[in-house]
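Q: return a 3D structure for these sequence lines:
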Amino acid sequence: MKNLLKTKWIITLLSVGIFASTFGAAPAKNEESEAEKPIKVEKTGFLSNIRQLKELSDIMDVINQNYVGDKAVDKKSLMQGALKGMVESLEDPHSNYFTSDELKDFQEDIKGKYVGVGMVVQKRPNEALTVVSPIEDSPAYKAGMKPKDKIVAIDGTSTYKLTSEECVKKLKGEENTTVKVTVVREGIKDPKEIEIKRAVVELKYVKSKMLDKKDKIGYLRLTQFGENVYPDVAKAVEELQKQGMKALIFDVRSNPGGALDQVIKIASMFVKEGKIVSVKSKDGQEKISNREGKYYGDFPLVVLVNGGSASASEILAGAVKDSKRGILVGEKTFGKGSVQTLVGLPDGDGIKLTIAKYYTPSGVCIHGVGIEPDVKVEEKDGYMLFDSMVTNIDEKQSKENKKEIIKEIKGEKEAEEFEHHKDIQLDTAIGIIKGILLNKKK
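A: Below you'll find the model as predicted:
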């Protein structure tokens, strides 16, 4: 088992729609929660587990010899059911057992291309499926799904008794087929039924442009910390610098997270020295990740965050805030501060298991708490419906063309609202940057 654990660490909340964060109460100040205290590890190995394994074997025999039902059972399916139940007993929405087929789907998904609706979700036992973030360019995104939406049913089947894997299996399907989700949204009285057409979801992680050609304010949007995304982010920043960029707005709103190694490299682009993040495992050992690689300069920096900014996005936000390198603008982040590893099993199945919690450079664990922005700006008019959806459309298109596309996707009313909509969080960030640049001139 020790050899099996020598696998690559990954942060959950990638682009697959099966990972998420737990909204739990934070430990009181100056108190150490039970989960954070080093726990004595029991003996491992076959002999130490033999009594429990015998009981499992006995139950399998009883079922095989006596069970009468509509569905035939075999030892393989019984064992997979037992393993799935074992992991689910942890009551951790980030830890999952995968059959070989499910593991194959998972590994395909984290590479950035799959057929589905395109949203990151979380699932706790006996609760509805919760949307962490719709993925840009995805069907769910265009259908208007928002962070913290509660999906209470999928094609009429209640999600309360389903596992996260079962929910995802129902959301996935053949290209161009449809799925109906019943959504409960904060501030809306009655559940809403939304029909989403499945499609190939290809993740375009990085978008950049010069927002203000006079003041040379650059804008970079990162939709996820996908595998090997650092070179694309570096290239985008270098292109903006070639255009004379004097300041940068880094937008990680509704970015659900991604790979730990990538966020360390990307945060290091902006943090000049010191710690980026630390990770503490069950035995209390701490692994510190200091900045690495090229530093891209002391230009003014604003990071845009909201309730859909999770996991790796929060590592970036925490590093920038704690080092006082930039200003966070927007809303409190999601609050996902745990680390998972993927363990492949000899028969082709696998386990994704929470193995640690991460801490910001100042030693704060934000799990279930989130990070407060330096400048709080609430987006009440639907950022995900308007501005964020528009970023999926070619920036070179005219506003009128964009309006027509929105009209086709969403309808006349939404197209009219788009025409008068302002991204107040982005506008606030631009105002802050202009103030800093003006002060520098003085």
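Q: can we go C-alpha only for contacts and neighbour counts from here?
A: Noted.
Q: run a quick neighbour tally on the nearest residue to residue 115 once chain neighbours are set aside.
A: In this structure, residue 115 finds its nearest non-sequential neighbour in residue 200, 4.3 Å apart by Cα to Cα, 6 or more residues apart in numbering. For residue 200, the count of nearby residues is 17 (other Cα atoms under 10 Å).
Q: got the contact list for whatever helix or strand residue 200 lives in?
A: Using DSSP states H and E, residue 200 sits within strand 199-202. Strand 199-202 is contacted by residues 112-118, 137-139, 174-176 when judged by Cα atoms under 8 Å, 6 or more residues apart in numbering.
Q: what comes into contact with stretch 38-51?
A: Residues contacting stretch 38-51 (Cα under 8 Å, 6+ apart): 282, 283, 284.
Q: now stretch 225-241: buried residues?
A: Across stretch 225-241, burial judged by 16 or more other Cα atoms under 10 Å covers 225, 226, 227, 229, 230, 233, 236, 237, 239, 240, 241.
Q: relative to residue 120, how far out is the fourth one?
A: Read that as residue 229. 18 Å (Cα to Cα, to the nearest Å).
Q: about what we covered before: buried among the contacts of strand 199-202? Need that as a selection in ChimeraX.
A: Buried residues among those (16+ other Cα under 10 Å), as a ChimeraX selection:
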select :112,114,115,116,117,118,137,138,139
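Q: could you also give me the structure for this next sequence, so I can compare it with the first?
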Amino acid sequence: MERINSSALSPRFLLGQPNRSALILSGFAAAICCVPQVLAQAPDQTDDPSASALTTPTTEVPIEVDAWSDGIWTAAMSGDQAMLDEYLANVPATAQPGRAQALRDAIDSYRSHLNAASVDRTEDRDAALERLKEHLAADEIVKALTAAVEVQTLADDWDEMLQIEQMQMLLSRSQSDWKEALEAGDLLLAQDLLYRLRTLNEDIGEPEAYKRYDNALDDVNRRISLLAQYAQRTLHELRREEMARYAPEEEFPEFNDAFAGEWKERLRNINDRMLKRALVMASRDHIAAGGWKPLLEGGLESLRIFVTTAALKENFEGLGKLEMVDRFDAFLEIHEKRIQDMPDDALNGETCRRLIDEVLLANNRTVQIEPAVIIREFGDGAMYRLEKDFQDEYSQVIWPEELRRFQQQVDGDFVGVGILIRHDDRRRIMIVNPLEGSPAARSGIKAGDIILGVEDKDTVGWSLNQAVDEITGPADQEVTLKIEREGLDEPFDVAVMRDQIKMRSVNGWWKNELSAEGEPDWDWFIDETDGIGYIRLTSFNEDSFQDFLTALQEMHEERPLNGLILDLRFNPGGLLRSAVEFTNLFVESGTIVSGEDRNRNKVWELSAEPGRAACMGLPTVVLVNRGSASASEIVAGALKAHSAAVVLGERSFGKGSVQTVHDLSSPFSQAAVKLTTQYYVLPPLPGESTGRLVHKKPGSDDWGVNPHISVEMAPEQIMDATELRRKADFIEEWVAEDDREARPEVGPLVLEGKDPQLEMGLLLLKARVLKDRRNPDLLVESSEVSN
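A: Take a look at the predicted model:
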């Protein structure tokens, strides 16, 4: 294991859960975080997105270690990158020599890693440009566009790249190619081209071009989605053509006829009453206060896309009758125009009910699609318009066949065997991976295994939902899976005991081992010598806060905790109360988060409770990136607002909305509608008087949580760091310890600069705790890295 002693590493994760916290906090709160608070706070300045780059000092910095340590933390808290660089370039001579030299070495390494990354970036850009030219010459337009996206990502001056002759030729050629693909019905090729063209026009000051590609791609994506749901044979053939285009040497499987009727599952127990009730609630309660118009327009637009997707005639005979299609589409177009022209106050529930009835009647007189299809597509289209117009991808109608799984997710009640599944290329049920410590993992189930049968039932033709329904069931009951495994001649049966599945979210720096029950044993210290812990939190669930407190206690039992890195990168969020309880560990008083309705009225507020801030004053760095959302943004944003932590990385995702669920059930069918009805509001930043909306609203150029210190990572760095972490955390628990494959060490994330955000976070904490490292027994002259 690599530990960064005197320059070492060690991570961790955490979450908040109210009623369990007091028991543990009262026992060791005082001992966990006996550290001084930062007294001086400069005004918040977080709008500068420039990446960290150490420079030669130009102004005088304190030479006394206490003042230097406080000053560098204040510079970080204020987002003053220039001052921070100067402090890092001037480690005080009054510091203990061994500790000071270790810090200087770490700073030099960071400089070296930045320089190497800059050189690599230029070389990678040039290599991508050469690939672009090669693919263009070979008439491989999609691959050439992929290389163009790489060039754009790596180039300092994109306008300069646009002047290159081959780049201009590529963009001109791809313009015509996507239109030709669309006319030929090759939706997958059109999608490939449009996606890359849209990416090349994102955030470059060409909003009209971006919008044009975005709208075209949106239309193509929706038609492909329709094929995936209602015309799987046609989509299969398009995928065959795609395989021939990109990998002609690969064998493509034949279509499995057992899937031909899978689309009918989506329509069970759907009726027009639930649709009408869902639209009434959406028009009345949705946060955007858009009223009826976007809902009705969205429903009609969705049906027009459906009826003009010719490939759907695979299962809907009426769509093969062009005269009937034209009549129905003309009817929809007339009503779409009528809704657009009507004043908002003229639209109401009666308009909605009459429109849906007329649509169903017109359908019956023309293309004669099953009414449940018309109802579902209208409802999904109405909700999609809320996403398109108001960037709300969370409102949805939860149809009867989706309701049970939705409720399971809300309750967090996962009873099963603990596997993630998907369809392979032959549409068989394939195990993506067994969850760590799950019944499946303990039974020897492996990633890549194929489930051929469940309790003597053949899985041929099963949808993923059907597989989930058959495999899950009551706890403490066995389910027998017939498994096919690569390398074995014959399938075999595995009996797995169903159990409550624990979704672990609190992770440390190095996973030492797994217990017989599948519980991980973590090393929590990223730098044991300086007493700096690391916690990586992957979600905010029911167990997260308690697991975090356990991690704190384990660290405290090993040695005093002087600083903490809380890694919230790629954390999509979770329970609000968990985020609030966690924040309360670091914040003694004041507002943590509030909610406001469609009229900007505050409808609730959650504040810190006195006596729970066991970690108040603990030097903490919170890592965020574009994958940090919802509850993660509440924690990072509240800690920033209360000056309780330095937030470092990249701007967060911008998901700050609250959804409520309304029942649509009737005596014969059950359904629901989930609507965004409120926005989260973070407390005001230091020096400001109003709170901050997290949510990314249409047209906004400011959203999410901006870090104090911006440190960007290139896509390749993110992939490399993520893959290293994944492999390091993966223990083959079904294999005898001596026979397991060796895991990579995690030290290179910092010591080789593979994760510059983590490296900078550790540097800040080492600098912050420099004044507290006065025990000669703990002084180490050299850096010793541990896994």
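Q: after superposition, what is the TM-score?
A: Once superposed, the chains reach a TM-score of 0.62 (TM-score structural alignment, normalised by the length of the first structure), with 324 aligned residues with a Cα RMSD of 4.2 Å.
Q: make sure residue 97 of the first structure is indeed in a strand.
A: Yes - read with DSSP: H, G, I helix; E, B strand; the rest coil, residue 97 of the first structure is one of the residues of a strand.
Q: what does it correspond to in the second structure?
A: With TM-score structural alignment as the criterion, residue 97 of the first structure lines up with residue 397 in the second structure.
Q: and what about the closest residue to its match other than its chain neighbours, helix, strand or coil?
A: Nearest residue to residue 397 of the second structure in three dimensions, chain neighbours excluded: residue 673, at 4.4 Å (Cα to Cα, 6+ apart). Look at residue 673 of the second structure: counting by three-state DSSP, its state is strand.
Q: which residues does residue 673 of the second structure contact?
A: Applying Cα under 8 Å, 6+ apart, the residues near residue 673 of the second structure are 278, 395, 396, 397, 398, 661, 662, 663, 664.
Q: one more: residue 228 of the first structure?
A: Per Cα under 8 Å, 6+ apart, neighbours of residue 228 of the first structure: residue 262.
Q: please identify the helix or strand for it.
A: Residue 228 of the first structure belongs to no helix or strand, assigned by DSSP H and E.
Q: what about it, distance to residue 272 of the first structure?
A: In terms of Cα to Cα, residue 228 of the first structure sits 22 Å off from residue 272 of the first structure.
Q: for residue 304 of the first structure, same thing?
A: From residue 304 of the first structure to residue 272 of the first structure the distance is 20 Å (Cα to Cα).
Q: higher neighbour count, those two?
A: Using other Cα under 10 Å as the criterion, residue 304 of the first structure and residue 272 rank with residue 304 on top: 26 against 18.
Q: which parts of the stretch 101-250 of the first structure are helices?
A: Secondary structure of the stretch 101-250 of the first structure (DSSP state H, counting those that start in this stretch): helices located at 139-142, 164-171, 230-242.
Q: which one of those helices lies closest to residue 391 of the first structure?
A: When the helices of the stretch 101-250 of the first structure are compared by Cα to Cα, helix 139-142 sits nearest residue 391 of the first structure, at 11.4 Å.
Q: what helices or strands is that closest one leaning on?
A: strand 192-197 (3 or more Cα pairs under 8 Å, 6 or more residues apart in numbering; DSSP states H and E).
Q: what about the strands in the stretch 101-250 of the first structure?
A: For the stretch 101-250 of the first structure, applying DSSP state E, counting those that start in this stretch gives strands covering 113-116, 119-122, 129-134, 150-154, 157-158, 178-184, 192-197, 199-202, 206-212, 217-222, 247-251.
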